[in-house]
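Trainee: turn this into a model:
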Amino acid sequence: TVNNNNGGDNEPDRPRRPRPDYANNGFIFNIGVNIVIQSNDFDRLTDDEEDDVEYQRLSNGRIKETITRPNGVQIVTIRNRWGEVLKRSRITPDGREYILAYYDEDDREDDREFGNWRDPGNDLPPLRLTIPVRDYILDADVSDEDEVELFFRQPPVEQVREIYTIEDVKKSARLRDSVRRIEIGGLTFDSGAATIARSQVGALSKVANAMLALLEDNPAETFLIEGHTDAVGGDQPNLILSDARATTVARILTDFYDVPAENLVAQGYGERFLKVKTESAEPLNRRVAIKRITPLITIADRN
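Mentor: Here you go, the predicted structure:
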C-alpha cells in the first residue's frame, strides 16, 4: 500500500515509507505450465542509510520512484500498477539523463489481471542460429578479458523488431535467446546455497571489467544476470534459490567491482534450464549466466 503525503496544492503526491508492495516482496505466479518469480530490485538499488527515496503517484496506477544518492545522482524508475519497469534512467547532478530502459505503455493494452502475461516472443519465428555456437555462448573462465569485452559488444543474433519491457525479457526465453550468453564457468554454488566463498569473487573480474569498459562508452547499458539451480528440490524453492543466486552475483559486481546497480537486472529461473540434463545433484547446473539486453529494452542502442 502507498500512503499519500499531502503537503498542499503545490506539493506533489509523494508517498514515502511504507514502501509500495512491489518493493517489499517478490511474487511467484504461474504462466502456462511454468512458475515465475517477479523479484524486486529495490533493496539492491538502495542504501537505507544513505539514499533518499521518494514515491509519486502518476496516472493509470503508475508510480514514480526516485532514489537520490549522496553524490547527487538520481535513479528514476516509473512502474506500472503491477510493479513492472516502464522507464528507468540515471540523472547526473549536471542534469544529464541516461535512459536505461524505456517502454511506451500505450503500445500494449493494460487491462489484464496480474500474472495474465502474454509472451511477445510468440510473435517471433523460431530462432535460426546462423553463427557458430562458440560465437553465441562464451565461457568467461577460459577467455581473456578482451575476448569477454568483445563478446559483450556483439549485436543480437537477429534483428530486434521492437522495444520490450524488462519484465518481458526476463520472462520470455525466446526474447533472451536473441542475445548472446556469457557463462561464468569458474563460479558455482554449493547445493542449497545462494552465497559464494570470497575466493570465488575473482571469477567475476573479467566480466566486471568488460562491463565497466562498455559502460564507459555507453552509461545506459543493461546486463541481465540469470540464476539457475540443479534439479534437486522442489520447483518453488529452486526458483527462489536461483533468484537469490542472481542477486548475489549482482551485489558482488556492485560492491566489489563498482558496476552500478541500476545497470544490472537479476532474475532466477530455478531448474528450468539445466546445463547438464540430469535429475541428480550437479554443480554445473548451480550457476549464473549473463546477457547484455540493452538492444531489447531501449531505443538508445539497437546494436
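
Trainee: going forward, measure contacts and count neighbours with C-alpha atoms only.
Mentor: Noted.

Trainee: tell me where the protein has helices.
Mentor: Remark: helices assigned in the chain by DSSP state H are 21-24, 42-45, 145-153, 166-171, 173-176, 205-217, 235-255, 294-297.

Trainee: just put those helices in JSON lines and tack on mean neighbour count.
Mentor: Shown next, in JSON lines, are these (neighbours: other CA atoms under 10 Å):
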{"stretch": "helix 21-24", "mean neighbour count": "16"}
{"stretch": "helix 42-45", "mean neighbour count": "15"}
{"stretch": "helix 145-153", "mean neighbour count": "17"}
{"stretch": "helix 166-171", "mean neighbour count": "22"}
{"stretch": "helix 173-176", "mean neighbour count": "18"}
{"stretch": "helix 205-217", "mean neighbour count": "18"}
{"stretch": "helix 235-255", "mean neighbour count": "22"}
{"stretch": "helix 294-297", "mean neighbour count": "25"}
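
Trainee: residue 223 is nearest to which of those helices?
Mentor: Of all those, the one in closest proximity to residue 223, counting by CA to CA, is helix 294-297 (7.1 Å).

Trainee: what's residue 65 in contact with, if anything?
Mentor: 53, 54, 55, 56, 76, 77, 78 (CA atoms under 8 Å, 6 or more residues apart in numbering).

Trainee: next, the structure of the following sequence, for comparison with the previous one:
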Amino acid sequence: KRRKEREAVKRRAAEPEPAITEERLKRRKEREAAMRRPENAARLFDSAKEKPVRRKPGGAEPDQPARARAERLPESDAAAQARASRDPVQIGSVISEKGRRIERPRRERPEVPEGAELVREVNNRFIFRTNNTYFIERPREERLIIDAREVYYEELPRSRQREVVVRPDGTRIVTIRNRWGDVVRRVKILPDDREIVLVYVEDDYYDEVLEWRDPGLDLPPLDLDIPVRDYILDAEWVEDPEDYYTFLDQPPVEQVERTYSLDEVRRSARIRDKVRRIDLDIINFEFGSAQIPESEIGKLEGVAGAMQRLLKENPGETFLIEGHTDAVGAEVANLALSDQRAEAVATALTNVFDIPPENMETQGYGEQYLKVETQEPERENRRVAIRRITPLVAPVASSE
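Mentor: Model (predicted):
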C-alpha cells in the first residue's frame, strides 16, 4: 500500500506543469485579493480565542499591553532564544545515566492533572476539562515504535522513565519522561553515536512543577503589527512549493523565554502563538471521518518536501500537527475527531514521504480555535495546521 501511494505521488509530480490558463490567472487574482484583505474583527491568535482564565499572582496583568514591551521580530531562532540562553547550555548524553530495566509501563489512562476532571474516553483518548477548556490526551509512543527492531524501558532516579526505540538501521530514539509522564528529553542517536536533541527541558524547572499551569499566563497578550500572510500561510493559495520551505524556515515572532516541554506547547495557545502556522485547508476530510482519501495524499507533497529539506539541514527539527473541526456536533466528539485527523496527516507524512515520526507531535483542538466565527458548517474550520516548534522545545545549537 505504501509503495502504491509513493508511486502515485511520483507520477503526479512527473506530469508537465499546466500552462497558465484563465482559471489559474483568476485564482492568482483571488489570492492577491485575499492577501490584501484587511484584518476585521476576527481574532488572529489562538490565545485570543480562549475563554478568560483568572491569572495567578506573579503573572502579567490582563490589560497589560504587549506593545509596551514590543521589540523587532527576531531575525533567527538564536535571536529569539537570546534571553533564554545567556550562557551556553551544557547537555549531557541522554544514555549516560544508569537505569534499571523494567517492563513496558502501562499508560492506558494518563494521570489526571491537578484541578482537571476526566470527562470521557474515546478510542483510547482521554478528554479532560480544566479552566472551562477541554483537552485530549493519549499514549503518544505508538507511532514511534512502529517497525522498531527493539523497544525497552528503564527506570531512572527521581521517578523518571527512559524509553529506547531501536530502528532497523541502528538509530535509537531515546525519550525521558518525568514522574507526570511529560516528555522532558528526546534524542535521536544515529548509528555513528551522534546525538541529535529534539526536546530539552531543564530538570530544575520541572522538578518544581506539582500541577499543570499554563506558562502563557505569565505573558502579556500577543499583539504583533505584521500582515496576516506573514503569520498564517493558507495552503489553498500556494502556487510555488518553495513557499512552504520559506515560511517554515522563519523564526518565532517574539522572544522565547525558555525551552518548553511538548506538553506545555500542546496545551498552551499563548506559547504556540509564538511560531507561525500553515493551514492545510487543501486536505478535504469526509464529514465525521479522519481518513485521508487516497486522492488527497498527493496534496501533502509540497509541505512534505519543505519538511524534508529542513530536516536535512537540521535533523533536530520538531513539527506540531494540529487538528481542528467546525462547530457542528458535540464539542467532546469534535475534539476526538480533530485529534484523529492530526494523527492521520502525521501518519501519511511518515508512510508516504518518509518524515520521521519522532520529528512530529500531534494534537487535536476540536472546535476551540475556529478560523471563521460561525456555528454553521464551515470548510475553513475543518483543517489541519502545521507549526515548526523547534525553537520552543530545544536549544537552538543543541544539534551541534
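
Trainee: and the TM-score between these chains?
Mentor: The TM-score (TM-score structural alignment, normalised by the length of the first structure) is 0.90; 288 aligned residues with a CA RMSD of 1.9 Å.

Trainee: just to revisit the earlier point, which of the contacts of residue 65 of the first structure sits closest to residue 98 of the first structure?
Mentor: Ranked by distance to residue 98 of the first structure (CA to CA), the contacts of residue 65 of the first structure are led by residue 76 at 10.3 Å.

Trainee: could you pull up the residues touching the spatially most central residue of the first structure?
Mentor: The centroid of the first structure falls nearest to residue 265 when counting by CA atoms, centre = their mean (1.8 Å). Contacts for residue 265 of the first structure were tallied using CA under 8 Å, 6+ apart; they are 41, 222, 223, 224, 225, 250.

Trainee: counterpart of it in the second structure?
Mentor: Correspondence of residue 265 of the first structure to the second structure, assessed by TM-score structural alignment: residue 361.

Trainee: what does residue 70 of the first structure give?
Mentor: Match for residue 70 of the first structure (TM-score structural alignment): residue 168.

Trainee: what's around residue 281 of the first structure, how many residues?
Mentor: By other CA atoms under 10 Å, 14 other residues sit near residue 281 of the first structure.

Trainee: tell me how far it lies from residue 248 of the first structure.
Mentor: Residue 281 of the first structure sits 21 Å away from residue 248 of the first structure, going by CA to CA, to the nearest Å.

Trainee: what distance do you get for residue 194 of the first structure to residue 261 of the first structure?
Mentor: In terms of CA to CA, residue 194 of the first structure sits 18 Å off from residue 261 of the first structure.

Trainee: likewise for residue 212 of the first structure?
Mentor: 12 Å.

Trainee: ok, now residue 274 of the first structure?
Mentor: Taking CA to CA as the measure, residue 274 of the first structure falls 27 Å from residue 261 of the first structure.

Trainee: kindly report the same for residue 54 of the first structure.
Mentor: Counting by CA to CA, the gap from residue 54 of the first structure to residue 261 of the first structure is 18 Å.

Trainee: cool, residue 66 of the first structure as well?
Mentor: 14 Å.

Trainee: before we move on, what about residue 123 of the first structure?
Mentor: 32 Å.

Trainee: ok, which stretches of the stretch 151-300 of the second structure are strands?
Mentor: 160-166, 172-177, 183-189, 195-200, 232-234, 277-280 (DSSP state E, counting those that start in this stretch).

Trainee: tell me which of those strands sits nearest to residue 243 of the second structure.
Mentor: Per CA to CA, nearest to residue 243 of the second structure of the strands of the stretch 151-300 of the second structure: strand 232-234, 8.8 Å.

Trainee: from the chain's centroid, how far away is that closest one?
Mentor: 15 Å (CA atoms, centre = their mean, to the nearest Å).

Trainee: Provide the aligned range in the first structure for that strand.
Mentor: Using TM-score structural alignment, strand 232-234 of the second structure corresponds to residues 137-139 of the first structure.

Trainee: who touches the alignment partner in the second structure of residue 175 of the first structure in this structure?
Mentor: Mapped onto the second structure by TM-score structural alignment, residue 175 of the first structure lines up with residue 271. Taking CA under 8 Å, 6+ apart, we find residue 271 of the second structure in contact with 215, 216, 264, 265.

Trainee: OK, contacts around residue 230 of the second structure?
Mentor: residue 276.

Trainee: sorry, slip of the keys, the one I care about is residue 241 of the second structure.
Mentor: With CA under 8 Å, 6+ apart, residue 241 of the second structure has these contacts: 302, 303, 305, 306.

Trainee: please report how far it lies from residue 299 of the second structure.
Mentor: In terms of CA to CA, residue 241 of the second structure sits 11 Å off from residue 299 of the second structure.

Trainee: on that earlier part again, got JSON lines for the contacts of residue 65 of the first structure, with distance to residue 28 of the first structure too?
Mentor: Formatted as JSON lines, these follow (distance: CA to CA, whole Å):
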{"residue": "53", "distance to residue 28 of the first structure": "26"}
{"residue": "54", "distance to residue 28 of the first structure": "26"}
{"residue": "55", "distance to residue 28 of the first structure": "24"}
{"residue": "56", "distance to residue 28 of the first structure": "26"}
{"residue": "76", "distance to residue 28 of the first structure": "25"}
{"residue": "77", "distance to residue 28 of the first structure": "22"}
{"residue": "78", "distance to residue 28 of the first structure": "22"}
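
Trainee: quick check: the match of residue 70 of the first structure touching residue 148?
Mentor: Yes: assessed by CA atoms under 8 Å, residue 168 of the second structure is found in contact with residue 148 at 6.4 Å.

Trainee: not counting sequence-adjacent ones, nearest residue to residue 62 of the first structure?
Mentor: residue 80 (4.4 Å; CA to CA, 6 or more residues apart in numbering).

Trainee: aligned to that neighbour, what sits in the second structure?
Mentor: In the second structure, residue 80 of the first structure lands on residue 178 (TM-score structural alignment).

Trainee: can you give me the neighbour number for that match?
Mentor: Residue 178 of the second structure: 19 neighbours (other CA under 10 Å).

Trainee: thinking again about what came up before, so which of the helices of the first structure is nearest residue 13 of the first structure?
Mentor: Of all those, helix 21-24 comes closest under CA to CA, at 17.2 Å.
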